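S.K.: Here is my input, please return the structure:
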Amino acid sequence: MAQTLAVAKYLNNLHVKKHGRAMDQMKMHKMMYFSQRESLMISGNPLFNDDFEAWKYGPVLVNVRSEYLTGHMFDGEYEELSDTEKELVESVYKRYDEYDAWQLSTLSHAEHSWRQARKGLVAGEAGNEKMSLTAMKADATREFLRRKGVVLA
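M.R.: Next comes the predicted model:
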């Protein structure tokens, strides 16, 4: 299993290489969410071990947020991702890079795992409930079926 910050650093490096600037924090959280969902979809296992919280603009990883707040993000030493992990993260990056942070936020709001963790909150209300890995697996299954052309009600 990859270190969470190693995945974030790899995503950021892909973004810098393509766009010449760091990935903004909001987009990073969504890319991390979609990377985790992709791993659950392909292998049934999480890519990394940290929990997402269901904030008002979508899933957030508190330790990734902390990196952005330091002003010297991803400077730490992290284990290198395996070739399989790199391929997975690259495929997610290619799939979602064309979308801006707000578009990705909208996509993440359609996810069952995020909506479930926000139960009882009104739109725009702050929240930090942990998102269930079981619910994220359901999102992964839904995405797998969507890609296969199965229409879900």
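S.K.: all contacts plus neighbour counts: C-alpha atoms, from now on.
M.R.: Noted.
S.K.: residue nearest the centroid of this protein?
M.R.: Centroid-nearest residue in the chain: Tyr33, 1.6 Å away (criterion: CA atoms, centre = their mean).
S.K.: Look up which helix or strand that residue falls in, please.
M.R.: helix 25-43 (DSSP states H and E).
S.K.: if we can go back for a sec, with Gly120 as the reference, measure out to the residue nearest to the centre of the chain.
M.R.: 22 Å (CA to CA, to the nearest Å).
S.K.: Strands along the chain, start to end?
M.R.: Secondary structure of the chain (DSSP state E): strands at 53-55, 58-60.
S.K.: Can you say which of the ones you listed is packed in most?
M.R.: Burial of the strands of the chain is given as mean neighbour count (mean count of other CA atoms under 10 Å); strand 58-60 ranks first at a mean of 26.
S.K.: before we move on, the earlier item: nearest to Ala6 among the strands of the chain would be which one?
M.R.: strand 58-60 (16.0 Å; CA to CA).
S.K.: Please give the structure of this sequence too, so both can be compared:
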Amino acid sequence: MKAYDMARYICAKKGKMNQLQLQKLIYYIDAWNLAILKSPIIDEDFQAWLHGPVVNELWQKLKSEGVESLYSPIFVGNIKQKKETIKEIKALASKERLQVTDDTLKTYGNETGYYLECLTREEFPWKAAWLGLDESIKFYDALLHWRTEASPGRDGSSTRAISKDLMKTFYEKQLDRI
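M.R.: Predicted coordinates for the structure are as follows:
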């Protein structure tokens, strides 16, 4: 599924939000689909931007629709449009994928964009991509790099992809903690 379709689904279900929150919700939906169902729900890769994971294609699409910043509001129109959007997106994904998606929205959906930004930036998949670390590096070593090396792209311009394999492994380990 394209991130834009997931964005429409989320906005139809949750109502108005900003792009910062939306991008992070899509990230967590993909992460938990990877961990639980062993494959991604989102077609595109996430990039390690300054404010956390971002699907650049979604960013560009929303920008072309007038969403100028991370904090600009985004929403799906009236109730009829919301129902039509939800029905349309449900046809794109399996019942299991939608269950993981809805569970993820229940867990993270009421958090602010800033909270979700901070949360994603504390997790290894974003840090590894932001710093350009090899996926196989040990978590402890990555934290040492995090605290001691200057990071390229601190202006938010990083285009490094966050590895879906690393996301899968990291969030599977989080499942073990639940």
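S.K.: coming back round to it: same list (the strands of the first structure) but as CSV, adding distance to Gly124 of the first structure.
M.R.: CSV is the format used below for those (distance: least, CA to CA, whole Å):
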stretch, distance to Gly124 of the first structure
strand 53-55, 9
strand 58-60, 10
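S.K.: for those strands, which one sits closest to Gln25 of the first structure?
M.R.: Across these, closest to Gln25 of the first structure is strand 58-60 (CA to CA), at 9.4 Å.
S.K.: what's in contact with the closest one?
M.R.: His29, Lys30, Tyr33, Phe52, Glu53, Ala54, Ser105, Thr106, Ser108, His109, Trp114, Met131 (CA atoms under 8 Å, 6 or more residues apart in numbering).
S.K.: Mind giving me the PyMOL command for buried ones among those residues?
M.R.: This is the PyMOL syntax for the buried subset of the contacts of strand 58-60 of the first structure, where burial follows 16 or more other CA atoms under 10 Å:
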select buried, resi 29+30+33+52+53+54+105+108+109+114+131
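S.K.: What distance do you get for the equivalent of the residue nearest to the centre of the first structure over in the second structure to Ile41 of the second structure?
M.R.: Under the alignment (TM-score structural alignment), Tyr33 of the first structure maps onto Tyr27 of the second structure. Using CA to CA, Tyr27 of the second structure is found at 10 Å from Ile41 of the second structure.
S.K.: circling back to that earlier point, the match of Tyr33 of the first structure and Ala35 of the second structure: what is the separation?
M.R.: 12 Å.
S.K.: cool, and Thr107 of the second structure?
M.R.: 15 Å.
S.K.: ok, those two, which is more surrounded?
M.R.: Higher neighbour count among Thr107 of the second structure and Ala35: Ala35, with 21 against 12, using other CA atoms under 10 Å.
S.K.: and the more buried one, what is it in contact with?
M.R.: Met167, Lys168, Thr169, Tyr171, Glu172, Leu175.
S.K.: any chance you could map the helices in the second structure?
M.R.: 3-14, 19-37, 56-64, 79-90, 95-108, 113-121, 124-131, 139-148, 164-177 (DSSP state H).
S.K.: The first one vs the first structure, average distance?
M.R.: Same thing as helix 3-14 of the second structure. Compared with the first structure after the fit, helix 3-14 of the second structure shows a mean deviation of 1.3 Å (mean CA distance after the TM-score superposition for the first structure).
S.K.: Please apply the same query to the last one.
M.R.: Comparing helix 164-177 of the second structure with its match in the first structure after superposition yields a mean distance of 1.6 Å (mean CA distance after the TM-score superposition for the first structure).
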